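J.: Next comes the sequence, and after it the predicted model I'd like to discuss.
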Amino acid sequence: MENSTTHFHPSVMTLGFGEMTSIKYLYCALVIVWYLMIILCNNAVIAIVILHKMFQPMYIFISTLCFNSLFGSFAFYPSLFINLLQDVQTISYVGCIVQDFVINAYVGCEITILTVMGFDRYVSICNPLRYNTIMSPTTVYKLIATVWMYPLILITIHIILTIRLPLCDSVILKIYCDNWSVVRLSCVDTTVNNIYGIFIIVATLVTMPLLVFISYVEILRVCARSSKDFRSKALQTCAPHLISITNFLVDVLFEATLYRFTPTNLPYTLRVFMSVNVLVVPPILNPLIYGFKTHKIRRKMFKLFFQNIIPLKCLSTVSR
């Protein structure tokens, strides 16, 4: 008879903080500063879009991208900060599964949003006269719904397949819970999980970038037949999107390939860098590049700061 004690769902999972605890207060300071910057920058872009009623499709998609950054960061940074202050870095099994779901959903939504933004740029540059017809409010609402529902459905199935697995261990190699880290702790066959994981990779990290690539091929074809001024404006419009999607894909593929297959053979510092890069760089990079590269948002930001904040400070100084 098989020993039932080897198969269990642990109530607490131990996280792989390792060497980070030796200078944990420094990491705590860095985490809180970085998280506050993420909150400030992303909320600033969202607030500007809402307050100034910039409800054109591009700005709606930018706001959605910023909201997704806040969504993913909320599942990572508070937990990381709390664990750094503890003597033993643990997370409940339920908390681990929730964190797993949110972080994977964040990654799926991010690539889907960037794909939709690529389609928006394609329509804007290749079919400018039909832009308002194609990107109607109804179409935008449908695209926003797809941005959230498509990855959430995929990840929900992924999590259901994971929670059915009995585990033989409770030690996560990363400093947060992700799906593969939990699945690899199972002592039963995980072929179904592996096949579905490959399906998700194809459905998101292969299909979505391919659609973006097709969009940009068409954009380049139109630019090649257009004037120099048109090409300059088109490329300037596309630059923030290209920076965002290139950085995100490099982060995700870096982590998904190297860390998935050889986590224990890599130096600890490199393992941590690979695992958190996708949660560190995009949430702060996106609002910065769209805030400074998108002319209308940049102008509203400068107007808010120089005409509202600074004059108020000057008035308060004069009144003294």
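T.: Looks like it came in fine.

J.: contacts and neighbour counts: CA atoms only from here.
T.: OK.

J.: Now do stretch 115-130: everything it contacts.
T.: Stretch 115-130 has contacts (Cα atoms under 8 Å, 6 or more residues apart in numbering) with 57-58, 61, 131, 134-135, 143, 147, 208-209, 211-212, 215-216, 218-219, 222, 234, 237-238, 241.

J.: That one: how far from the chain's middle?
T.: Centroid separation between stretch 115-130 and its chain, computed with Cα atoms, centre = their mean, to the nearest Å, is 23 Å.

J.: could you show me where the helices are in the protein, in order?
T.: With helices called from DSSP state H, the chain shows them at 24-51, 57-85, 93-126, 131-134, 137-163, 179-183, 191-201, 207-224, 228-254, 260-261, 268-293, 295-304, 310-319.

J.: in the longest one, what's buried?
T.: Of the residues in helix 93-126, those buried by neighbour count under the rule 16 or more other Cα atoms under 10 Å are 93, 95-126.

J.: Of all the helices of the chain, which one comes closest to residue 10?
T.: Of all the helices of the chain, it is helix 93-126 that lies closest to residue 10, at 6.3 Å by Cα to Cα.

J.: quick one: the closest one to helix 228-254, angle?
T.: Here helix 93-126 runs at 160 degrees with respect to helix 228-254, directions being taken by axes from the mean of the first three to the mean of the last three Cα atoms, to 10 degrees.

J.: any idea how far helix 93-126 is from the chain center?
T.: Worked out by Cα atoms, centre = their mean, helix 93-126 lies 6 Å from the chain centre.

J.: Relative to residue 247, how far out is the closest residue to residue 37 other than its chain neighbours?
T.: Closest residue to residue 37 apart from its sequence neighbours, by Cα to Cα, 6 or more residues apart in numbering: residue 284 at 7.2 Å. Noted for residue 284: a distance of 12 Å to residue 247, by Cα to Cα, to the nearest Å.

J.: Buried ones only from the contacts of stretch 115-130, please, as a ChimeraX command.
T.: Here is the ChimeraX selection string for the buried members of these, based on 16+ other Cα under 10 Å:
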select :57,58,61,131,134,135,143,147,208,209,212,215,216,219,222,234,237,238,241
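
J.: would a markdown table of the helices of the chain with distance to residue 7 be doable?
T.: Listed next are the helices of the chain as a markdown table, based on distance: least, Cα to Cα, whole Å:
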| stretch | distance to residue 7 |
| --- | --- |
| helix 24-51 | 34 |
| helix 57-85 | 27 |
| helix 93-126 | 14 |
| helix 131-134 | 54 |
| helix 137-163 | 13 |
| helix 179-183 | 13 |
| helix 191-201 | 17 |
| helix 207-224 | 37 |
| helix 228-254 | 31 |
| helix 260-261 | 23 |
| helix 268-293 | 27 |
| helix 295-304 | 54 |
| helix 310-319 | 62 |
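
J.: Against that first model, consider the following:
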Amino acid sequence: MEMLISNETFNFVLQIAKFDVSPDLVYPVFLTGVLIYLFSVLCNGIILTLIVTQRSLHKPMFYIMFSLPLADILGITALLPRLLIDIVTQSNVVYYPTCVLQGFILHTYATSVVFILAAMAFDRYIAICKPLRYHTIMTPFTVGGVIALAWGLGLALVIVMFALQARLPKCKTFIINVFCDNMSLVRLSCAGDITVNNIYGLVFTGFMQAISVSVQLFSYVQILKNCLSHSQSDAKSKAINTCSAQIIIFVLFEIFGTTAILSYRFQNISPNTQKLCGIMTFTVPPVANPIIYGMKTKDIRNTFFKVLKKIKGKFT
């Protein structure tokens, strides 16, 4: 139930919507969530560790790829632990600063992933379409700049979004979602004009998607043309395998993100289904990404089994 309060008496304690779970399913859901979280952190952590410790992976492609599992851990950690605790304790209370922090991290995760995938596509375009110039183009300075741009641009856009939200007078204490996001925080206002927030949100989403989709579409079209014109089947196969993982991850991320957005536009969809769509946006990609990369990226797969074999040899 929404509680109206004045700015002077706003005590920074909010009520967050509950994810309704049958009492008999509370602990099974909690255990499943914990296993999903641990699996995601473990798998993404393995990829991070391999990239850092194995010299064979010290290449521009993997330096850029390093950002993806890092973002995945950040995103799923911002959402899942708190949600699971709320389900078990039946608590729906959150402090305003904590809510803002969660929303900020989740939006930073989402925007960063979109730009990181674009950066990875650009790297593959240079590697496959301009192989002789790859190391002169993808210098340490260029790689560092691409990584900084992917994170910095996403961060800058989110900072502006939350600055616009922070200016609004707060007079409600009910968060309409099971996690904190920008729109939920905007709707805490009942006195300010949110037109600017709505316009910025549309421009923000359009700008982000336009850049990411344009870069990836251009890169993969050029890669496809290069593969079709290449006479060697091995080269074609290698190029397709290299890019297929990134395309799958991008499509997966877009499907869940779009589904979550559209679910709130249809009145006949149940609140729990809407909430579940939002949760899956921040949990499915961080779980699926390391699996997809583990299977589709030969260098990571071979390096992982080589390290596993060394570890096994030490104990036998």
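T.: Arrived safely. Since this is a predicted model, take the numbers as computed values, not measurements.

J.: before we move on, the earlier item: go through the helices of the first structure and name the closest to residue 11 of the first structure.
T.: That would be helix 93-126 among these, by Cα to Cα, at 5.2 Å.

J.: Go through the helices of the first structure and name the closest to residue 6 of the first structure.
T.: Nearest of the helices of the first structure (Cα to Cα): helix 179-183, 15.3 Å.

J.: counterpart of residue 177 of the first structure in the second structure?
T.: Taking TM-score structural alignment, residue 177 of the first structure has residue 180 as its aligned residue in the second structure.

J.: so what's its match closest to, chain neighbours aside?
T.: residue 103 (4.9 Å).

J.: so what corresponds to the one you found in the first structure?
T.: So, by TM-score structural alignment, residue 103 of the second structure is matched to residue 100.

J.: cool, residue 50 of the second structure as well?
T.: Aligned partner of residue 50 of the second structure by TM-score structural alignment: residue 48.

J.: Please apply the same query to residue 271 of the second structure.
T.: Structural alignment (TM-score structural alignment) places residue 271 of the second structure against residue 268 in the first structure.

J.: coming back round to it: neighbour-wise, which of residue 284 and residue 247 of the first structure wins?
T.: residue 284 (21 against 17; other Cα atoms under 10 Å).

J.: my read: the more buried one touches residue 40, true?
T.: No. Residue 284 of the first structure is beyond contact range of residue 40, at 9.5 Å (criterion: Cα atoms under 8 Å).

J.: about what we covered before: tell me the contacts of the residue nearest to residue 37 of the first structure?
T.: 37, 38, 41, 42.

J.: any idea how far residue 44 of the first structure is from it?
T.: Taking Cα to Cα as the measure, residue 284 of the first structure falls 12 Å from residue 44 of the first structure.

J.: Also residue 154 of the first structure?
T.: 31 Å.

J.: who's in contact with residue 289 of the first structure?
T.: By Cα under 8 Å, 6+ apart, the contact list for residue 289 of the first structure reads residue 240.

J.: how about it, what's its match in the second structure?
T.: Applying TM-score structural alignment, one finds that residue 289 of the first structure aligns to residue 292 in the second structure.

J.: before we move on, what about residue 205 of the first structure?
T.: So, by TM-score structural alignment, residue 205 of the first structure is matched to residue 209.

J.: Chain neighbours aside, what residue packs nearest to that match?
T.: Going by Cα to Cα, 6+ apart, residue 209 of the second structure has residue 114 as its nearest residue, at 7.6 Å.

J.: do the same with residue 164 of the second structure
T.: residue 197 (6.4 Å).

J.: what residue of the first structure takes the place of the one you found?
T.: Checking TM-score structural alignment: residue 197 of the second structure goes with residue 193.

J.: Who are the contact partners of its match?
T.: By Cα under 8 Å, 6+ apart, the neighbours of residue 193 of the first structure are 158, 161, 162, 183.

J.: Likewise for residue 204 of the second structure?
T.: residue 157.

J.: what do you get for residue 110 of the first structure?
T.: With the criterion set at Cα under 8 Å, 6+ apart, residue 110 of the first structure makes contact with 65, 68.

J.: Tell me the spacing between the counterpart of it in the second structure and residue 256 of the second structure.
T.: Mapped onto the second structure by TM-score structural alignment, residue 110 of the first structure lines up with residue 113. According to Cα to Cα, residue 113 of the second structure stands 13 Å off from residue 256 of the second structure.

J.: got it, and residue 182 of the second structure?
T.: 18 Å.

J.: same deal with residue 97 of the second structure?
T.: Between residue 97 of the second structure and residue 256 of the second structure the distance is 27 Å, computed by Cα to Cα.

J.: show me what contacts residue 286 of the second structure?
T.: Listed by Cα under 8 Å, 6+ apart, the contact partners of residue 286 of the second structure are 40, 44, 69, 72, 73, 75, 76.

J.: One more pass at 10 Å, please.
T.: Shown in contact with residue 286 of the second structure (Cα atoms under 10 Å, 6 or more residues apart in numbering): 36-37, 39-41, 43-44, 68-77, 249, 253, 280.

J.: what lines up against residue 66 of the first structure once you look at the second structure?
T.: By TM-score structural alignment, residue 66 of the first structure lines up with residue 69.

J.: for residue 309 of the first structure, same thing?
T.: Checking TM-score structural alignment: residue 309 of the first structure goes with residue 312.

J.: so what's that match up against?
T.: If you count contacts by Cα under 10 Å, 6+ apart, then residue 312 of the second structure has residue 306 around it.

J.: I'd like to know how far it sits from residue 294 of the second structure.
T.: Taken as Cα to Cα, the span from residue 312 of the second structure to residue 294 of the second structure is 19 Å.

J.: just residue 42 of the second structure next, same as before
T.: 13 Å.

J.: Can you tell me the closest non-neighbouring residue to the equivalent of residue 37 of the second structure over in the first structure?
T.: Counting by TM-score structural alignment, residue 37 of the second structure lines up with residue 35 in the first structure. In this structure, residue 35 of the first structure finds its nearest non-sequential neighbour in residue 77, 6.5 Å apart by Cα to Cα, 6+ apart.
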